[in-house]
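Q: Provided below are the primary sequence and the corresponding predicted coordinates.
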Amino acid sequence: MFIIAGLGNPEKRYEGTRHNAGFEVIDRLADKYNIAVDAKKHRALIGKGVIEGQKVILAKPQTYMNLSGESIRSLIDYYRVDEEHELIVVYDDINLEPGQLRIREKGSAGGHNGIKNIIAHLGGQVFPRIRVGVGEKPKGYDLADYVLGHFSSGEKKMMEEGYDHAVRAAEMILSGRIGDAMTEYNRKKNRNNE
């Protein structure tokens, strides 16, 4: 069994914000595979289904971003998954262009408070993750205001493509092809060649 956790903030006012990129990817996986993510358990909205022949739990922690680890720790303990191989965390990254992905098998939080909290609760940083670029914070902007802000219409188009790529990357990881996913998506986009 795998847990795919997309990070974000609950409440309507945060829908479509940069910080909710993880929720967006979970929603797309849920739609594609007919998984209802509506059960409230382990301080998350969860749904059970099958993707690429693997039993999965799709999870959207409802603890707010900075406490994501509380929900994920509870899910891991209850479903007895091996976080090093059976947990996939999807979240926003301000160090990547909008829609660009970076897939890793492990790593530091890189300044992301949700990931810091997960690492603290898991006691380690070895777990697969899909980072979805939301664009760099402009100079002079407050970071919290920026990540809780909405995308421009031009950025939205790039994000839609990024979310679709993140779904494909998750499918590849579930089928044991994380290396292929990294090769496919960890390269810089060349806008001239698209």
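A: Thanks, I have the structure now.

Q: make it CA atoms for all contacts and neighbour counts henceforth
A: Will do.

Q: Leaving out chain neighbours, which residue sits closest to Ile103?
A: For Ile103, the nearest residue in space outside its immediate sequence neighbours is Ile130; the separation is 4.7 Å by C-alpha to C-alpha, 6 or more residues apart in numbering.

Q: Report whether the one you found is found in a strand, as I expect.
A: Yes. Ile130 sits within a strand when classified using DSSP: H, G, I helix; E, B strand; the rest coil.

Q: right, and it touches Gly107 too?
A: No. Ile130 lies out of contact with Gly107 (C-alpha atoms under 8 Å); the separation is 11.4 Å.

Q: counting contacts, what elements does the longest helix seen in the chain pack onto?
A: Across the chain, the helix with the greatest residue count (assigned by DSSP state H) is helix 153-174. Packed against helix 153-174 by the contact rule (3 or more C-alpha pairs under 8 Å, 6 or more residues apart in numbering; DSSP states H and E) you find helix 21-32, strand 101-104, strand 129-133, helix 178-185.

Q: Is it correct that Ile26 is in contact with Lys60?
A: Yes. Counting by C-alpha under 8 Å, Ile26 does reach Lys60; the two are 7.4 Å apart.

Q: what's the overlap in contacts for those two?
A: Counting by C-alpha atoms under 8 Å, 6 or more residues apart in numbering, the common neighbours of Ile26 and Lys60 are Ala5, Gly6.

Q: These two: which has the busier surroundings?
A: Lys60 (31 against 27; other C-alpha atoms under 10 Å).

Q: what's the spacing between the more buried one and Val25?
A: Counting by C-alpha to C-alpha, to the nearest Å, the separation of Lys60 from Val25 is 10 Å.

Q: try it against this one:
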Amino acid sequence: MIKLFVGLGNPGPEYEGTRHNAGFWWIDALARDLRLQLVPDRNYYGLVARTSVQGESVWLLEPQTFMNLSGKSVGALARFFKIQPEEILVVHDELDLPPGQVKLKRGGGHGGHNGLRDIHAQLGSSDYWRLRIGIGHPGDKQEVPNWVLRKPAPDQRKLIEDSIIHALQASPELLAGDMEKATLKIHTTKPQRPKPPRPEAL
């Protein structure tokens, strides 16, 4: 079962609505669904909530270390409670998926994502689960740093929020550790795309 749900993002009001904070948005929504309140915990360098599922403690975590040091927070909590990499789900923004799409997978590379890179280093493993929330790609690699730290356009934000709601429907399976069923639930949806602009009248 998943014992640690981690959402990646940057702390502070200036980053709140930016694409890089999509992981925070998902954890915030999960906390609301579970009626949990995330509170600061200096021991784990983040905002933390705890619940119990089938007699096991389950943690929600939003690192407050800034993205590039996310592993410091994840590693501290995972080590203290002896949570294995395969019992961790990291929710993060994904450039390689368009807004409206979300994918679940276990293991793999960090794909240049600095939050994942640091988690790899701190856990000494890449064998954790990832929930990849599509934010789209700006089309130019040089534009990526600015892209992830900007707020999406309203239509893109709506698509991202819809994908978060969709993925939350699999939270009972994620909490129960039925990853096969969770994957099926998350992946069996048509990708949503923004509506094309109306042609201008001649």
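A: All right, it came through fine. Here the structure is a predicted model, which means the values were calculated and not measured.

Q: Can you give me the TM-score here?
A: Their TM-score after superposition, calculated using TM-score structural alignment, normalised by the length of structure 1, is reported as 0.90; 191 aligned residues with a C-alpha RMSD of 2.1 Å.

Q: which residue lines up with Lys48 of structure 1 in structure 2?
A: Under the alignment (TM-score structural alignment), Lys48 of structure 1 maps onto Arg50 of structure 2.

Q: That match - how many residues pack around it?
A: Other residues within reach of Arg50 of structure 2, judged by other C-alpha under 10 Å, total 17.

Q: again, but for Lys157 of structure 1
A: Counted with other C-alpha under 10 Å, the burial measure for Lys157 of structure 1 works out to 13 neighbours.

Q: before we move on, back to that, run the chain-centre distance for the longest helix of structure 1.
A: Distance of helix 153-174 of structure 1 from its chain centroid, counting by C-alpha atoms, centre = their mean, to the nearest Å, is 10 Å.

Q: which of the helices and strands packed on helix 153-174 of structure 1 sits most buried?
A: Comparing those on average neighbours per residue, with mean count of other C-alpha atoms under 10 Å, the densest one is strand 129-133 at a mean of 26.

Q: what's in contact with that one?
A: The contact list for strand 129-133 of structure 1, computed with C-alpha under 8 Å, 6+ apart, reads 21-22, 88-106, 162-163, 166, 169-170.

Q: From those, list just the buried residues.
A: Applying a neighbour-count criterion of 16 or more other C-alpha atoms under 10 Å, the buried members of those are 21-22, 88-94, 96-105, 162-163, 166, 169-170.

Q: Please give the element, helix or strand, for Ile46 of structure 1.
A: Using DSSP states H and E, Ile46 of structure 1 sits within strand 44-51.

Q: Check which residues of that strand are buried.
A: Residues Ala44, Leu45, Ile46, Gly47, Lys48, Gly49, Ile51 are the ones in strand 44-51 of structure 1 that count as buried (16+ other C-alpha under 10 Å).

Q: dump the residue contacts of the fourth one.
A: Contact analysis of Gly47 of structure 1 by C-alpha under 8 Å, 6+ apart lists Ala30, Ile35, Ala36, Val37, Asp38, Ala39, Ile57, Leu58, Ala59.

Q: Which element, helix or strand, includes the second one?
A: Secondary-structure assignment from DSSP H and E places Ile35 of structure 1 in no helical or strand segment.

Q: tell me, what residue is most central in structure 2?
A: Centre of structure 2 computed as the mean C-alpha position; nearest residue by C-alpha atoms, centre = their mean is Val91, 1.8 Å away.

Q: Check the gap between that residue and Glu161 of structure 2 for me.
A: Distance check for Val91 of structure 2 against Glu161 of structure 2: by C-alpha to C-alpha, it reads 14 Å.

Q: again with Lys103 of structure 2
A: Note on Lys103 of structure 2: its distance to Glu161 of structure 2, by C-alpha to C-alpha, is 14 Å.

Q: Could you do Leu97 of structure 2 as well?
A: Distance of Leu97 of structure 2 to Glu161 of structure 2, given as C-alpha to C-alpha: 14 Å.
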